[in-house]
Structure formats: structure tokens, C-alpha cells
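[1] build the 3D model from these lines:
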Amino acid sequence: MTTRRSFLQQAGLLTAGILIAPSCMVAKADTKNIGIQLYTLREELPKDAKGVIGKVAQAGYSEVETFGYSKERGFFGMQPKEFAALLKQHNLTAPSGHFGLDSYIGEGNEEELKSYIDGAKEVDMKYIIAPYLGQQLRQSASDYQRVAERLSQAGEACKAAGLQFAYHNHDFEFQKFGDKTGYEILLSETDPELVKFEVDLYWVVRAGLDPVELFKKNPGRYELWHVKDMDKADPKLNTEIGSGSINYKQIFESAKVAGVKHIIVEQENFAMDPFQSIAQSYTYVKENLI
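    Next up is the predicted model:
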């Protein structure tokens, strides 16, 4: 089975994530659309990217979140204008994308960031998201401080281009360095207007934390939610939303505090047909959470 981390290492990409909605009141007001992180369908996309996008729309989704873009490969083998046309054909939008930023964060690769900004704008994205931090970039508190500085600089560049920058978590950010976690450093040492956070709710819960407490401590920073459920028998596995052990109804009650604007479903492993799975998760989110 291909894991996210092994895939990223093999492909030289950085990605991740999912999203879910706010409290009933806020969800209906601010998060009418349900999106999917296309990493969910990473095994199917290389076979028939255009067909996959069509099936995502058929499952009910109105938004997609991309991963793996490069200037050379484009979006899943399509250059931005072609990908944008495909989305429009299926009444889909792509408000956000995961872009591999290790070389920017670690080496200051400005050209790579610029290429991401250009690609994002061509498909009318609103968010550029750092999906992952390579292990070499996160060995100490000072490392996280340097990362925070680079995220802020990326936030400035995105703002100048009319975009919003955001950071997506896993569980490693919650490791403590002294009295602070890496995640706390990133939150405290970045400008709330320049750097938003895409909270991956599964990874927060797996790290032993309560997402609602994060929202209360950092109101308005979590404009994107990655929503994936935790398998009841094996917490290391995902399952369809509403079938696992995460109490999403309770989490959604804090949507207004979090400031969520985009709900993004993600799943990294399947016990059923992937397209049946994403349709089931969509239905649960729409009928029970927003």
C-alpha cells in the first residue's frame, strides 16, 4: 500500500490534507461547498485524470484541492489552462492546492514559489498551501522558527499576488521542544493575516489533541479543514467520514470559532471502491455536518 509519506518521498512532492465544515449555522452560511483533496485518488489519477475529475463531480463535490503541481508537469499532466477548462466543464473549482515547498523553505528557491503562484492564478485558486515539512527542516525549535520566517515570507509573496498562504499539519508538528510544540511556534511566529492554517483533523486527533481547543486558542486561523475519519480498529488507517471514531458532529459545532471557509474530504486508504467511498463521505458530510 502506498502511504502518503512514501509517495511524497518517491515523487519528491509535499502534500497532504483534508477539510471539514463548521457548526451547522456557520457551515450553511460560509461553507456550502464540499471539496476533496485529489491525493485521495492518487492511484486512479495517472490512469485517467480527466475521467477521475468527472467522477468527483458525479459524487457531488463542487471543489477540488490539487497536489503535485510543477511547471513542467502541470496539474496531473495538464497545463493550468487545460486543467481549468476541465474543472469548468464539470462545474468544479479549485480554491486551494498543495505545493511542495521544501526547497523554498530550506533553500530559498524563489523561482519555484513564483511558478506555483503563476500556476495557481491560472486556475483561479485562492490558497497556496505548504503540505509537509521534510524531516531535515524540523529538528529543533530554532528550525521551526526559521520555517515560520519562511512561511511569513511566502505569505507576503502570495498576498502581493492576490493569494492567501496556508500551512497543513500532520502529527509531527506537535512534538515538544522545551515548553512549546513546533506547531505552537508556527502559530505564534507567523502573522495571522499572512499565514492561515489548513487543519488536518485526523492528524490532530491522532496526536492526542482536541481540535476544538486549537480553535479556541487560535480563532479565525483555520480557514480550511481536512476531514478524514479514523478507523475504529486501527487508528493508523482512515475510513469513510461518519464510519470512524472521530466525533465530527462535535468538532463542527466549533466551526464559527475556527473561521472555516472550505471543507475538504480526504482519505488515504480504502476497504471499498474509492469512488464509492468518496460518494459515501460526501453524503455523510452534506446530510449530517453542514
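[2] only C-alpha atoms for contact and neighbour calcs from this point on.
    OK.
[3] who does the helix or strand containing residue 9 touch, helix- and strand-wise?
    For residue 9, the element it lies in under DSSP states H and E is helix 4-11. Other helices and strands packing on helix 4-11, by 3 or more C-alpha pairs under 8 Å, 6 or more residues apart in numbering; DSSP states H and E, are absent; none qualifies.
[4] second input sequence below; structure requested for side-by-side comparison:
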Amino acid sequence: MTYPISYQLYSSRNFPPLYAQFPELKAFGYDAIEPWLPAYEADPRTFRQALDDAGLACHCFHMPLAGLIDEPNRFIDIALTIGATVMIPPYVAPEERDTTADYWRGLGERLAAGAERAAPHGLKVAWHNHDFEYRPLADGSRPIDLIFEGGGPDLWFEIDCGWITRAGANPPAELRKFADRIIAIQMKDMAPAGTTGDDGWAATGDGIINWGGLVPLFRQTAAEHIVTEHDNPSDWRRFAKRSIDHIKALGL
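    Predicted structure coming up:
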């Protein structure tokens, strides 16, 4: 099985104009764009047209948690306009985070409420992790587990292997634990310890993660898409091309 491969457009935020990159990304072999806010917000129809013109799709998109909770209809309309099927809130700002299990369980419940609103439109909701969800609370519980406990079976997961690695957690264990709810896999790579360039991230295959060892676990999940991302590349083209070449060489 091969997966559609998306390019997380956040990787290119420092290299406008973004739409001009779409034909190049298609030529590299990408199937889709995974956008982040605000790339699509000002004019979702124009964003969709740029995708269509380049022969690219949009399977998932990142959106604010507040948008899912407070403006669900607006973001459902955006999803339908740009062709996405998975709505992904990816972050809670540090000043909004609490240190109690009830807070993180409640976050899952809010995500589940958003998923319930989205479902009649054929849309799913997924959470995207960073590192903070893997830092145990005072009682030993992990926010990532509490989020999905509160979220129930209809909350999906876009798993970011790079942030899991940076948090000191174990990507194979997390892929196994959440296999049934992983809908997308971000193959973000981490540079060797001590690397200061590009904020310590690397193109997929250029870092420390053994992707070949993870591929069999990918295939045991419910994943529908593979996503590349780099939080701060100095050269977006190099990152994009090296990453997809490595992914395709793995048979994904």
C-alpha cells in the first residue's frame, strides 16, 4: 500500500508566495497540501483553485482549537470549500494550558463535541501532538492519554513522530498504542543532538529517526495519509525534495 503524501505548508511560511510553490511540490511528487491558518482563511475559494490548478488535493488542514469550539460552522464551510475531510486543531498555547488531568480530559471532550458537529458533513476531527502532551503531570498521567480518554472513539490522531522523539517518548510505542485512531502520520525528523541549524529539525531521512523500522508499524495503523513537515527549514525546496524522495524510497 502506498499513501497520499501531503506537504504541511507551515514549512514554507517564511518563503512567500506560497501558491507559487504548488506546481513545484506537485513536480516533486506530492499529492496534497496540508495548510495551516492563515494560509487559507482570507479566501478559501482561491486557495482551492490554486490547489486544483496544480493538480493537488487537501486531505487535512490545521485550524485553531477556538475555531472548532466557537466557530464550527465557519470552519466546516472552509473544510468543504478547500476539499479537506479532516479538521485538525494542533496546539494549545502555553498560557492556556492547565496542569490538571481534568483540564486535559476536558480538552478531549471539547474536541469530541466538535467532531459531533462535523460528522454530519462527512468530516472528522483529529488532534495533532507536540511535545507538551508527553510530559507527565504531577499524578503521573500524560496529557496525550487524557485527551483521547475524554475525546472518545470519534476523535482521531495526526501523530507527529518528530515531536514525540523530541519529548523523549517512543514513536514505536505510540504508534502501537494509538494505532486504531491514527488517521495521518507526520514524518517529521529530528537532527542529531547538538545541531543548532534549522532549530534542530531535519528533512525526513536526514535525521535520527529510523523510518525504515517504523514503516511496518505505520501499516498496522488506520492512517490514510503521510505528511512531511519541518518547523523552520532554511531551504524549503531541499527539505521538500529530500523528504519525499526518502518516503518514496521506503515504499510508502
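[5] how about residues contacting the helix or strand following the helix holding residue 9 of the first structure?
    Once helix 4-11 of the first structure ends, the next helix or strand along the chain (criterion: DSSP H and E) is helix 24-30. Around helix 24-30 of the first structure, the neighbours that count as contacts under C-alpha atoms under 8 Å, 6 or more residues apart in numbering are 21, 252-253, 255-256, 260-261, 289-290.
[6] now do the strands in the stretch 151-290 of the first structure.
    Using DSSP state E, counting those that start in this stretch, the strands of the stretch 151-290 of the first structure run over residues 164-168, 176-177, 180-181, 195-200, 224-227, 229-230, 238-239, 262-265.
[7] among the ones you listed, which comes closest to residue 34 of the first structure?
    Judged by C-alpha to C-alpha, the one of the strands of the stretch 151-290 of the first structure that comes nearest to residue 34 of the first structure is strand 262-265, at 5.3 Å.
[8] show me what that closest one is packed up against.
    Using 3+ C-alpha pairs under 8 Å, 6+ apart as the contact criterion, the elements in contact with strand 262-265 of the first structure are strand 34-37, strand 224-227.
[9] one more time with 10 Å, if that's ok
    When contacts are defined as 3 or more C-alpha pairs under 10 Å, 6 or more residues apart in numbering; DSSP states H and E, strand 262-265 of the first structure packs onto helix 24-30, strand 34-37, strand 63-67, strand 93-98, strand 195-200, strand 224-227, helix 274-284.
[10] residues in the second structure aligned with the longest one?
    Which is helix 274-284 of the first structure. For helix 274-284 of the first structure, the aligned range in the second structure is residues 236-246, judged by TM-score structural alignment.
[11] could you do the fifth one as well?
    Under TM-score structural alignment, the match for strand 195-200 of the first structure in the second structure covers residues 155-160.
[12] the matching stretch vs the first structure, average distance?
    Stretch 155-160 of the second structure differs from its equivalent in the first structure by a mean of 0.4 Å after superposition (mean C-alpha distance after the TM-score superposition for the first structure).
[13] what about the longest helix seen in the first structure, how far off from the second structure?
    Of all the elements of type helix in the first structure, the one with the most residues (DSSP state H) is helix 141-160. Between helix 141-160 of the first structure and its aligned partner residues in the second structure, the average distance after superposition works out to 0.9 Å, using mean C-alpha distance after the TM-score superposition for the first structure.
[14] can you list the buried residues in that helix?
    Within helix 141-160 of the first structure, the residues that qualify as buried are 141, 143-159, counting by 16 or more other C-alpha atoms under 10 Å.
[15] from the chain's centre, how far out does the match of strand 195-200 of the first structure sit?
    Using C-alpha atoms, centre = their mean, to the nearest Å, the mean C-alpha position of stretch 155-160 of the second structure is found 7 Å from that of the whole chain.
[16] please name the nearest non-neighbouring residue to the aligned residue in the first structure for residue 183 of the second structure.
    In the superposition onto the first structure, residue 183 of the second structure corresponds to residue 223 when matched by TM-score structural alignment. Spatially, and ignoring its direct neighbours in sequence, residue 223 of the first structure is nearest to residue 260 (3.9 Å; C-alpha to C-alpha, 6 or more residues apart in numbering).
[17] and the gap between residue 120 of the second structure and residue 78 of the second structure?
    Taking C-alpha to C-alpha, to the nearest Å as the measure, residue 120 of the second structure and residue 78 of the second structure are separated by 15 Å.
[18] typo on my end, residue 157 of the second structure
    Counting by C-alpha to C-alpha, the separation of residue 157 of the second structure from residue 78 of the second structure is 20 Å.
[19] repeat that for residue 62 of the second structure.
    For residue 62 of the second structure, the distance to residue 78 of the second structure (C-alpha to C-alpha) stands at 11 Å.
[20] those two: which is more packed in?
    For residue 62 of the second structure versus residue 78, neighbours defined as other C-alpha atoms under 10 Å are more numerous around residue 62 (23 against 20).
[21] map the more buried one across to the first structure for me.
    Here residue 62 of the second structure is matched to residue 98 in the first structure, going by TM-score structural alignment.
[22] same check, this time on residue 32 of the second structure
    Alignment note: residue 32 of the second structure maps to residue 63 in the first structure; criterion TM-score structural alignment.
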